[in-house]
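>>> No letters, just coordinates:
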């Protein structure tokens, strides 16, 4: 294709106790319009004019994948638009990784399978919890063992989300640094049980129990909550207004509430005055993941 569009959804990972293994694609998007031309050029809201194209993160990913197949990428004009906020815990880097892999696939005519794309993305990201839903859509339960990704997609969820996005950024590295290097055997077993029950409840549509378990995470939220503005306030007031449960999105600082279908707008209205400096928005699950279209 000489001109094509790539669209990749944002994602919310961990979802409480699903640490590094549970992620949900949501309807915020990174979109690229790619057109072949005689030189590389990126038009991007996060990329200063005059910056060498080689420094663009998406180009680096595309070249890395192409190099592994011995391919040279044809130069292109890449126009980027996005509704995915950067460094807010909504998978902006994962979306960019998937977009870069797809550019390599299209320009290099690699004919990569979804499993191969997921393998590349997970190796780059280090874990599949964001890249898997960004690629595949839905709610993805995944694991990365012995350099192999195994996953299960849950695409039938009768619920909506509300995202509370503050103006401040939080780098994943900073959020990782507050986590313990080891967990006591008793704590790890309990945390694992909570995670297992969360997923089982989601599969059965028992969202009340799922929300209750989400809020009992022991893997990361107890250590990160001090980094998250209004953590306790959001959880308390969201529950008062009908949310099943609220969790840190990825590493934060965004939080998300899981709410009954059709109730997200009500919750958004309740928080307009409570969090005037936040972007509080309703979200839905994206069931499709990566989309590529000729334009």
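Arrived safely, thanks for sending. In this text, all values refer to a predicted model and were calculated from it rather than measured experimentally. Residues are numbered from 1 along each chain as shown.
>>> contacts and neighbour counts: CA atoms only from here.
Fine.
>>> got the residue ranges for the strands in the chain?
All strands of the chain, identified by DSSP state E, fall at 3-14, 18-36, 41-43, 76-82, 139-145, 148-154, 159-165, 245-248, 255-260, 279-283, 291-294.
>>> Nearest spatial neighbour of residue 155, chain-adjacent residues omitted?
Excluding the flanking residues, the one nearest residue 155 by Cα to Cα, 6 or more residues apart in numbering is residue 138, at 4.9 Å.
>>> Return the residues in contact with that neighbour.
Residue 138 sits next to 24-25, 153-155, 285-289 when contact means Cα atoms under 8 Å, 6 or more residues apart in numbering.
>>> With respect to residue 120, which of the strands of the chain lies nearest?
Closest approach to residue 120 among these is made by strand 148-154 (10.2 Å; Cα to Cα).
>>> Give the other helices and strands that that closest one contacts.
Under the contact definition 3 or more Cα pairs under 8 Å, 6 or more residues apart in numbering; DSSP states H and E, strand 148-154 sits against helix 114-125, strand 139-145.
>>> Can you list the buried residues in the longest one?
Think helix 114-125. 117-122 (16 or more other Cα atoms under 10 Å).
>>> Switch the helices and strands packed on strand 148-154 over to CSV; also include distance to residue 248.
Shown next, in CSV, are the helices and strands packed on strand 148-154 (distance: least, Cα to Cα, whole Å):
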stretch, distance to residue 248
helix 114-125, 19
strand 139-145, 16
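>>> what about residue 52, neighbour count?
When neighbours are counted by other Cα atoms under 10 Å, residue 52 registers 12.
>>> Quick check: the closest residue to residue 179 other than its chain neighbours vs residue 117, distance?
Leaving out its chain neighbours, the residue that sits closest to residue 179 by Cα to Cα, 6+ apart is residue 223, at 6.0 Å. For residue 223, the distance to residue 117 (Cα to Cα, to the nearest Å) stands at 33 Å.
>>> and if you look at residue 283?
Plainly put, residue 283 is 26 Å away from residue 117 if you go by Cα to Cα.
>>> Now for the chain: which helix has the highest residue count?
In the chain, assigned by DSSP state H, the helix with the most residues is helix 185-204.
>>> what residues does that helix touch?
The contact list for helix 185-204, computed with Cα under 8 Å, 6+ apart, reads 16-18, 154, 157, 207, 209-211, 213-214, 216-219.
>>> what's the angle between it and strand 18-36?
Orientation check (axes from the mean of the first three to the mean of the last three Cα atoms, to 10 degrees): helix 185-204 against strand 18-36 gives 60 degrees.
>>> Check the offset of helix 185-204 from the chain's centre.
When distances are taken as Cα atoms, centre = their mean, to the nearest Å, helix 185-204 is centred 21 Å away from the chain's centroid.
>>> Buried residues, it. List them.
Of the residues in helix 185-204, those buried by neighbour count under the rule 16+ other Cα under 10 Å are 191-192, 194-195, 197-199, 201-202.
>>> Pasting the second one now:
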């Protein structure tokens, strides 16, 4: 079987731990039944021997497969990793969701995405990345009584993503340590209103409203201090066609959404101004994980 699991961008400004979307940018995994265990990695992590001995995908796959079948069968795993590690593009969520979906498929069971999401909570207790990784599109999700509850909508082909990926990795746990312990009533009200408006903008496909909605007073500026250049990325992107320009997850990637006709121009401007960053122009993924 062949699995494609998408990159994601979460938070999207004020939607802390609840808003996310899927990008047309994937890790691919080919799994075959085999007489012995075999693993190969190409792309991200291929030079890291630790990932062959302690591979999160294989750990979750085996745990899920044994739970479903009661057997420990042997497989070969061929990983083609495109999603950068620890850059705020949901690499861990892509792995978690993909491993669970693959185990269900190879166990001969229906790959039900609600079931996959709820199983993914064992490994990731925030739904903002695992939901769009499984479902695709734009997703607003919460955890209620150990279940992911969500509303999803497709993203129009009229808009595209332009992402800036710095060389610097940022650990989510370290990034969270920069968050405030208390928020003022004014900042709390600001974030609730912007998160609500961001959700409404995506649901109604009124993307122009994102120019107003996609701001945050909780986490972005605090996290961006570790890569100060990101403040310039945001300023320049918003001046050159970005409808929204936000830290992707906990960073260090910066996510920009613009109309498709403005995407190439924005990509060129960001490449010229930030030559030390990798800039990608991407479509959105409305399917989530794909198994064939």
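Yep, that arrived. Note that the coordinates shown come from a computational prediction; the quantities given were computed from them, not determined experimentally.
>>> re the thing from before, please identify the one among the contacts of helix 185-204 of structure 1 that lies nearest to residue 229 of structure 1.
Residue 229 of structure 1 lies nearest to residue 16 out of those, by Cα to Cα, at 16.7 Å.
>>> which residues does the alignment partner in structure 2 of the closest one contact?
Aligned counterpart of residue 16 of structure 1 in structure 2: residue 13 (TM-score structural alignment). Each residue near residue 13 of structure 2 by Cα under 8 Å, 6+ apart is listed here: 195, 214-216, 220, 246-247.
>>> cool, residue 120 of structure 1 as well?
By Cα under 8 Å, 6+ apart, the contact list for residue 120 of structure 1 reads 65, 101.
>>> Now do it against residue 101 of structure 1, distance only.
With Cα to Cα as the criterion, residue 120 of structure 1 and residue 101 of structure 1 are 8 Å apart.
>>> Mutual contacts of those two, please.
By Cα under 8 Å, 6+ apart, residue 120 of structure 1 and residue 101 have these common neighbours: residue 65.
>>> what about stretch 111-125 of structure 2, how long is it end to end?
End-to-end distance of stretch 111-125 of structure 2: 21 Å, with Cα to Cα as the criterion.
>>> can you check stretch 254-269 of structure 1 too?
Using Cα to Cα, the end-to-end distance of stretch 254-269 of structure 1 comes to 18 Å.
>>> cool, stretch 139-156 of structure 2 as well?
The first-to-last residue distance of stretch 139-156 of structure 2 comes to 14 Å (Cα to Cα).
>>> Any chance you could list what contacts it?
18-21, 114, 117-118, 121, 126-128, 131-132, 135-138, 199, 202-203, 205, 284-286.
>>> hmm, back to that, mean deviation (superposed) between the longest helix of structure 1 and structure 2, please.
With mean Cα distance after the TM-score superposition for structure 1, helix 185-204 of structure 1 departs from structure 2 by a mean of 1.9 Å once superposed.
>>> now the angle between strand 139-145 and that helix, please.
140 degrees.
>>> re earlier: closest one to residue 61 of structure 1 among the helices and strands packed on strand 148-154 of structure 1?
Closest approach to residue 61 of structure 1 among those (Cα to Cα): helix 114-125, 8.5 Å.
>>> about what we covered before: any chance of the contacts of residue 13 of structure 2 in TSV, plus distance to residue 42 of structure 2?
Formatted as TSV, these follow (distance: Cα to Cα, whole Å):
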residue	distance to residue 42 of structure 2
195	38
214	36
215	37
216	37
220	32
246	29
247	27
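>>> ranking these by neighbours, who comes first?
Most neighbours among those, by other Cα under 10 Å: residue 246, with 30 neighbours.
>>> Contact partners for it?
With Cα under 8 Å, 6+ apart, residue 246 of structure 2 has these contacts: 12-13, 214-215, 220, 234, 254-256.
>>> can you check residue 91 of structure 1 too?
Contacts of residue 91 of structure 1 (Cα under 8 Å, 6+ apart): 10-13, 84, 130-131, 250.
>>> swap in residue 124 of structure 2?
Contacts for residue 124 of structure 2 (Cα under 8 Å, 6+ apart) come out as 93, 130.
>>> Give me the distance between it and residue 237 of structure 2.
Here residue 124 of structure 2 is placed at a distance of 31 Å from residue 237 of structure 2 (Cα to Cα).
>>> Then residue 25 of structure 2?
Using Cα to Cα, residue 25 of structure 2 is found at 21 Å from residue 237 of structure 2.
>>> if we can go back for a sec, pull out the buried members of the contacts of residue 91 of structure 1.
By neighbour count, with 16+ other Cα under 10 Å, those hold 10-13, 84, 130-131, 250 as buried.
>>> will you turn those residues into TSV that also has distance to residue 267 of structure 1?
TSV is the format used below for these (distance: Cα to Cα, whole Å):
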residue	distance to residue 267 of structure 1
10	21
11	20
12	19
13	21
84	21
130	25
131	28
250	21
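>>> re earlier: relative to residue 70 of structure 2, which of the contacts of residue 246 of structure 2 is nearest.
If you rank the contacts of residue 246 of structure 2 by distance to residue 70 of structure 2 using Cα to Cα, residue 12 comes first, at 40.5 Å.
>>> For that closest one, grab the count of nearby residues.
30.
>>> which residues does it contact?
Taking Cα under 8 Å, 6+ apart as the test, what residue 12 of structure 2 contacts is 19-20, 214, 246-249.
>>> go again using 6 Å as the cut-off
Taking Cα atoms under 6 Å, 6 or more residues apart in numbering, we find residue 12 of structure 2 in contact with residue 246.
>>> go on, residue 261 of structure 1?
Residue 261 of structure 1 neighbours (Cα under 6 Å, 6+ apart): 158-160.
>>> could you check the distance from it over to residue 285 of structure 1?
11 Å.
>>> ditto for residue 113 of structure 1
Distance of residue 113 of structure 1 to residue 285 of structure 1, computed by Cα to Cα: 23 Å.
>>> what's the answer for residue 269 of structure 1, then?
Applying Cα to Cα, the value for residue 269 of structure 1 to residue 285 of structure 1 is 20 Å.
>>> Which one's more surrounded, the two?
Neighbours around residue 269 of structure 1 and residue 285, counted as other Cα under 10 Å, are more numerous at residue 285. The numbers are 26 against 12.
>>> Now the more buried one: closest residue in space, sequence neighbours ignored.
Nearest non-adjacent residue to residue 285 of structure 1, counting by Cα to Cα, 6+ apart: residue 26, 4.5 Å away.
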